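> Quick one, what's the 3D model for this:
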Amino acid sequence: MPNNKKLHIEATFLGTGTSQGVPVVACNCEVCQSNDSRDKRLRSSLLLKINDLNFVIDAGPDFRQQMLREEVKSLRAILLTHEHVDHIFGLDDIRSYNWVQKNPMEIYAKDRVQKAIKRIFNYVFAEFKYPGIPKMKLRNVSGVPFAIEKIDFIPIRCWHHKLPVYGFRVGNLTYITDTNSIEDVELEKVRGSKILIVNALRIEKHISHFNLEEALSVIEKIKPEKAYLTHLSHQFGKYKDAEKELPENVFLSYDGLKLTL
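Prediction:
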C-alpha cells in the first residue's frame, strides 16, 4: 500500500458526466432540463493537487474548459484510464502548458492507449512537426506502482466490459471510472482508502459500467470513510432526488466539488 504518509491532497471533480455529458444534446428529460448546477456535468475527469503539484486523470473534450474554470496554471502530468474519446480528446490543449512550462507534457498510459494516442494525434509524432503542435512524452503504465516526483501512484486494473482499464490510487484516495468489474486481487489495492471515487452510470444495469447497486456493493467491500459516485448519466436522476437515497457515507459528486485529505 502507499507510503505517501505526508501527502496533502486536494481533489477537484473537473467533470462527473458520461461520454455525452449532461445535459445530453437534443434531450428533453427532466434531468437535462434541470436548472440545478449540480445536474450540469462535463465529461469525467479529476484534478489532483498533491503537495503543490497538479495532476489530471483523463483529458476529455472538455479539458480546456475545465482547466480554465479551475484556473490551473501548471500541470505536472496527465494519467489516462483508457483511450475512449471522452477521456483523451482534450490532449491537443496541452499546448498552452508546453509553452508556459517549456517542456513536453508527460502522459502516463497503458501501451495500448499509447498506440491509440499515436494514431489519433499522429501529427504530434510525425517526422515533420508542424509549428505549434502539442508536445507529449509518453510514459508506460502497467500493473505496478510508479512514482512521479516521489509521489506513488498505484494502478488498479478494472474491466470496462472486455476492455482492461486503469483506476488509480494515490495516498488514501482511489479513483475508478468506466468499469463494470474489478477482480478481488485488484480490490485489495484499494482497501484502506479513506476516499473512494467510483463510477455509477445509472440505476439500471449496464454492459460496461457499474450501476448504482454494483457501485454500492464495491463500496461496501472496501468500507472507505467516504465514497463519491461519478461518471453519472442523465438516467441516474436529479442530484437533489438521488442523493437522498444514498447510504450515509456515500455522496453524488458534481462538477467543481473539492475534497481534501
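
> drop to CA atoms for contacts and neighbour counts, all remaining ones
OK.

> would you list every one of the helices in the stretch 151-261 of the chain?
184-187, 212-222, 239-242 (DSSP state H, counting those that start in this stretch).

> Can you tell me which of those helices is most buried?
helix 212-222 (a mean of 17; mean count of other CA atoms under 10 Å).

> What is it packed up against?
On a contact count with 3 or more CA pairs under 8 Å, 6 or more residues apart in numbering; DSSP states H and E, helix 212-222 meets strand 195-199.

> to compare against the first, here's another:
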Amino acid sequence: RAPSHTLNPSFPAPPLILSSIAFVCLFDPIQITVEGLSPLQKVTPRASLTGENGELFQSFAYYRTESNGELDLTCSSALAGSYSGVEPMGLLWSLESETPFKRLAKNVLTPFYVHVEVFEGHDITSQLVGKCINEQKFLGEGAKRILVREGQLKASLFLPPGSGPFPGLIDLYGTGRGLPEYRASLLASRDFVTLALTYLIFEDIPAFTDILELDYFGEAVELKPQALAESLCRAETARPPPSRGDVTGGRGARGVTDFCQLCWLCLFTWCCWATSLPSSC
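Have a look, this model is predicted:
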C-alpha cells in the first residue's frame, strides 16, 4: 500500500515518496525521494519519532535538488545537518533525542512510526513542502515471539517464519536490568532462531552477584524445541537448529565464554563490549 502524504497547496503538487510500501522491518533499506520541485532548490528533510516514554527523537539534513527538480537520498549528497554526504538511511540512523543520552525504550511487538517532512530552504521552521509516515517493525511478517518460563529460565524465544531448519542463537546483555528483546527480534527477522535470555534483575532473578551459575546457561542451550512446539501448535518449529551460538555483551560475555569452553553444543560466541574475558579466548 502507498504511504500517506500531505502536500502544501501553494506548491505545484510535489509528491513525497517514501519507499514502495508504508511499512518495513527495522533497518531494511528505504528510498526517500521528492519530485516536482524547482531545479537546485534548497530543501530540508526532517525525520522524527516519539518513543514509548514520550521522548522526541529528530534528525534533519540540508540538500539541493537535482537539475530536474528531484531529490533522491540514495544518490543526493547532504550539505550539512545531522549528517553529510550520501547517506540513504541517514535520517534514520542519525535520530537523536532532545535530552542527551536518552535511548529508545521499546516493546518489540509495537512498531515505530517515523514522520518524514520536507521543508523549503535550509530551515526546519520554514514552509512545509510535504510529509509522510513510515512504519518500522521489529518483527518481520510471520516471525513469532514466545515467552519461555521453563525451569529456572527467564527468556523470550523469537522464531523466523517458515519451516527451517534455522541456525540458533542465545542473546545475552551485560549487567543491565530486564529482558532486552530488540536484538533478538531483529535476528529472528533475518532467519535466526534467537533466545533472548536474562540472568540479572528480572522477575524473581536477584540483582548482581559475584558468581554466575553456568548451569543456568546450560538450561538455555539444552532447551527442548518439542516443548515449545506444543505451545505453538506448529510441528515444523520443533525441528532443532543445525547449529547454535551466542551473541553477548558486557558481563554476559564472561559467563558465555566460560560456558562455551565446556559445552560442545555451543559452536561459536560473538562478544561485544566485553569487560573481561578468560585468558584462553
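
> Fetch the TM-score of the aligned pair.
A TM-score of 0.33 describes the superposed chains when it is computed by TM-score structural alignment, normalised by the length of structure 1; 143 aligned residues with a CA RMSD of 6.0 Å.

> His87 of structure 1 is nearest to which of the helices of the stretch 151-261 of structure 1?
helix 212-222 (20.4 Å; CA to CA).

> Using a markdown table, lay out the helices of the stretch 151-261 of structure 1 together with distance to Gly167 of structure 1.
Output for these, formatted as a markdown table (distance: least, CA to CA, whole Å):
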| stretch | distance to Gly167 of structure 1 |
| --- | --- |
| helix 184-187 | 10 |
| helix 212-222 | 14 |
| helix 239-242 | 24 |
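
> nearest to Ala11 of structure 1, of these?
The nearest among the helices of the stretch 151-261 of structure 1, by CA to CA, is helix 212-222 at 18.9 Å.

> can you pull the buried residues of whatever helix or strand Ala229 of structure 2 lives in?
Following DSSP states H and E, one finds Ala229 of structure 2 within helix 225-232. For helix 225-232 of structure 2, a neighbour-count test (16 or more other CA atoms under 10 Å) marks Gln226, Leu228 as buried.

> Would you mind pulling up the elements that that helix packs against?
Packed next to helix 225-232 of structure 2, using 3+ CA pairs under 8 Å, 6+ apart, is no helix or strand.

> C-terminal to that helix, what's the next element?
Past helix 225-232 of structure 2, the next helix or strand by DSSP H and E is strand 244-249.

> name the helices or strands packed onto that next one?
With contacts defined as 3+ CA pairs under 8 Å, 6+ apart, strand 244-249 of structure 2 has these neighbours: strand 168-171, strand 268-272.

> would you turn those strands into TSV with distance to Ala253 of structure 2 and mean neighbour count?
Converted to TSV, these look like this (distance: least, CA to CA, whole Å; neighbours: other CA atoms under 10 Å):
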stretch	distance to Ala253 of structure 2	mean neighbour count
strand 168-171	10	25
strand 268-272	6	17
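
> mind putting those in a markdown table, distance to Val24 of structure 2 included?
A markdown table is the format used below for these (distance: least, CA to CA, whole Å):
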| stretch | distance to Val24 of structure 2 |
| --- | --- |
| strand 168-171 | 23 |
| strand 268-272 | 27 |
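
> nearest to Val118 of structure 2, of these?
strand 268-272 (37.4 Å).

> and the closest one, what other elements does it pack with?
Going by 3+ CA pairs under 8 Å, 6+ apart, strand 268-272 of structure 2 lies up against strand 244-249, helix 252-260.

> 6 Å - rerun?
strand 244-249 (3 or more CA pairs under 6 Å, 6 or more residues apart in numbering; DSSP states H and E).

> quick check: angle from the strand it packs on to helix 252-260?
150 degrees (axes from the mean of the first three to the mean of the last three CA atoms, to 10 degrees).

> What are the buried residues along strand 244-249 of structure 2?
Arg244, Gly245, Asp246, Val247, Thr248, Gly249.

> Including distance to Asp171 of structure 2, could those residues go into JSON lines?
As requested, those are exported to JSON lines (distance: CA to CA, whole Å):
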{"residue": "Arg244", "distance to Asp171 of structure 2": "11"}
{"residue": "Gly245", "distance to Asp171 of structure 2": "9"}
{"residue": "Asp246", "distance to Asp171 of structure 2": "6"}
{"residue": "Val247", "distance to Asp171 of structure 2": "5"}
{"residue": "Thr248", "distance to Asp171 of structure 2": "6"}
{"residue": "Gly249", "distance to Asp171 of structure 2": "9"}
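
> out of the helices of the stretch 151-261 of structure 1, nearest to Leu196 of structure 1?
Closest among those, once you apply CA to CA, is helix 212-222, at 7.5 Å.

> and Arg112 of structure 1, that's in a strand?
No: going by DSSP: H, G, I helix; E, B strand; the rest coil, the assignment for Arg112 of structure 1 is helix, not a strand.

> Check the burial of it by counting its neighbours.
Applying other CA atoms under 10 Å, we find 13 residues neighbouring Arg112 of structure 1.

> what sits against it?
Going by CA atoms under 6 Å, 6 or more residues apart in numbering, Arg112 of structure 1 touches no other residue.

> Could you check how far it is from Leu173 of structure 1?
25 Å (CA to CA, to the nearest Å).

> What of Asp111 of structure 1?
Distance, Asp111 of structure 1 to Leu173 of structure 1, using CA to CA: 25 Å.

> and the two? which has more neighbours close in?
Per other CA under 10 Å, whichever of Asp111 of structure 1 and Leu173 has more neighbours is Leu173, with 22 against 14.

> Count the residues that sit near the closest residue to the more buried one other than its chain neighbours.
Once flanking residues are discounted, Leu173 of structure 1 sits nearest to Ile195: 4.9 Å by CA to CA, 6 or more residues apart in numbering. Neighbours of Ile195 of structure 1 under the rule other CA under 10 Å: 25.

> you'd agree Ile195 of structure 1 is up against Tyr228?
No: here Ile195 of structure 1 does not reach Tyr228: they are 7.7 Å apart, not a contact under CA atoms under 6 Å.
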